[in-house]
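> Sequence plus the predicted model coming up.
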Amino acid sequence: MTEDTFKLNTSKLVEKNNFEENPEDTGECWFSDSDAEEKMISFLFDNLGQLTINENSTMCDVGTGNGHLLFQLREEGFKGKFLGIDYSENSVEFAQNIAETNDIDDIEFEVVDIYDDNWKPTRQFDVLLDKGTLDAIALSGLKFNGKTAVELYAESVQKLLPSGSVFLITSCNFTEVELTKIIEGDFFKVWKKIDYPSFEFGGVKGQTICSIAFERK
């Protein structure tokens, strides 16, 4: 286990302990400063009726952590079946505890390692979500059979989606060009993008975060 991965796991343990002491403390929300979560939810609302997005869409959150994104989607009115998956048992237990404490019984959480060769999803979803999970995977430096976990990511998550469905991913580690290069290919093609405020430095324009919606081929 790398040092970066250890730090991520430690953060989740701290969140869990804080929640046990104060049930109103549901932990950190990644990208809160950029309103990324709100923009992802708004994107789904703005595109209701397109591809496989509707109020009853089934959704899966990869690397769900404390489940915050799914809880917010439910609170905002999406009614489909939700599943949050994470390789960390502590994270899944934490999300389940939050759900139980808040009497939320219609969102499931499961421990899943998407890089396990024996992993075969028992169902597929209309919408797949990733808010910072690929970023965390990149920090881990993991490799499998000579390929990085980042290089294998699209091939791994495509198992969760049928043709024509939507994969909405947000990253602060990769530019739009880099993220497109990682995901687009045999399984996905770019569908739409979310606009964020840009900055200019040294005559070059850029942004600190990007969100891209891909369509499953």
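Noted; the coordinates are in hand.

> Please make it C-alpha for all contacts and neighbour counts, starting now.
Will do.

> Need the three-state assignment for residue 113.
Under DSSP: H, G, I helix; E, B strand; the rest coil, residue 113 falls in the coil class.

> my bad, should have said residue 79
Per three-state DSSP, the secondary structure class of residue 79 is coil.

> Take this one as well and set it beside the first:
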Amino acid sequence: MVSSWLNLLAKFGFSNITGIDYSPSAIQLSGNILEKEGLSNIKLKVEDFLNLSPKLSGFQICIDKGTFDAISLNPDNAVDKRKQYVNSLSRVLEAKGFFLITSCNWTKEELLREFSEGFELVEELPTPTFSFGGRSGNTVAALVFQKS
């Protein structure tokens, strides 16, 4: 949900925060939650990340927790939609801006390939691990990229 990340960022002292979602209902719900928390200074916008309005730009940090995963599962030309996602991300991020992604569908190696054009890995964030059959792995990939 959009509001949980925004709420957390605001409580840690971040300002000039904007949350987007393609669903007007999700934006309305997030707005209600943020209002109850007294966080009326956070901007919320209905935006389709694959078809952004030209006004959306100039961000220093973009955070994704599930959008890239959802786009990747689209049965209608997912490969092109993933490329459009990367193009949209490049357009909205400032030079040297950061992109944080949490994915339960993609491994670190796969995400490195998907974001190889225009982004460099800065850090892999720790996530829960599991062991099965003598091998260990992660249930989630969480990476920080910087726009190059």
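Now that the structure is in, tell me what you want to look at. These numbers come from a predicted model, not from an experiment.

> Could you get me the TM-score between them?
Overlay of the two chains. TM-score (TM-score structural alignment, normalised by the length of structure 2): 0.89; 148 aligned residues with a CA RMSD of 1.8 Å.

> Tell me the counterpart of residue 138 of structure 1 in structure 2.
Aligned by TM-score structural alignment, residue 138 of structure 1 pairs with residue 72 of structure 2.

> Shouldn't residue 32 of structure 2 be within a helix?
Yes. Counting by three-state DSSP, residue 32 of structure 2 is part of a helix.

> Give the burial count for the counterpart of it in structure 1, as a bare number.
Per TM-score structural alignment, the equivalent position to residue 32 of structure 2 in structure 1 is residue 97. Residue 97 of structure 1: 19 surrounding residues under other CA atoms under 10 Å.

> before we move on, back to that, I figured the match of residue 138 of structure 1 hits residue 84, correct?
No. Residue 72 of structure 2 is beyond contact range of residue 84, at 11.2 Å (criterion: CA atoms under 8 Å).

> between these two, who's got more neighbours?
In terms of neighbours (other CA under 10 Å), residue 72 is the more surrounded of residue 72 of structure 2 and residue 84; the figures are 19 against 16.

> show me the contacts for the more buried one.
Contact partners of residue 72 of structure 2, counting by CA atoms under 8 Å, 6 or more residues apart in numbering, are 78-79, 81-82.

> From one end of stretch 157-167 of structure 1 to the other, what's the distance?
Distance across stretch 157-167 of structure 1, first residue to last, is 9 Å (CA to CA, to the nearest Å).

> ok, and for that stretch, which residues are buried?
157-162, 165-167 (16 or more other CA atoms under 10 Å).

> Structure 2: matching residues for that stretch?
Taking TM-score structural alignment as the measure, structure 2 aligns residues 89-99 with stretch 157-167 of structure 1.

> Check the mean deviation of the matching stretch from structure 1.
Here the mean offset of stretch 89-99 of structure 2 against structure 1 after fitting is 1.0 Å, by mean CA distance after the TM-score superposition for structure 1.

> Distance check, the match of residue 32 of structure 2 against residue 62 of structure 1.
Counting by CA to CA - residue 97 of structure 1 and residue 62 of structure 1 are separated by 18 Å.

> Break down structure 2 into its strands, ranges please.
18-21, 43-46, 59-65, 93-103, 119-124, 129-132, 135-138, 141-147 (DSSP state E).

> So which other helices or strands are in contact with the second one?
Okay, so that is strand 43-46 of structure 2. Contacts defined by 3 or more CA pairs under 8 Å, 6 or more residues apart in numbering; DSSP states H and E place strand 43-46 of structure 2 against strand 18-21, helix 24-36.

> 6 Å instead?
In terms of contacts (3 or more CA pairs under 6 Å, 6 or more residues apart in numbering; DSSP states H and E), strand 43-46 of structure 2 is packed against strand 18-21.

> what does the strand it packs on correspond to over in structure 1?
Mapped onto structure 1 using TM-score structural alignment, strand 18-21 of structure 2 spans residues 83-86.
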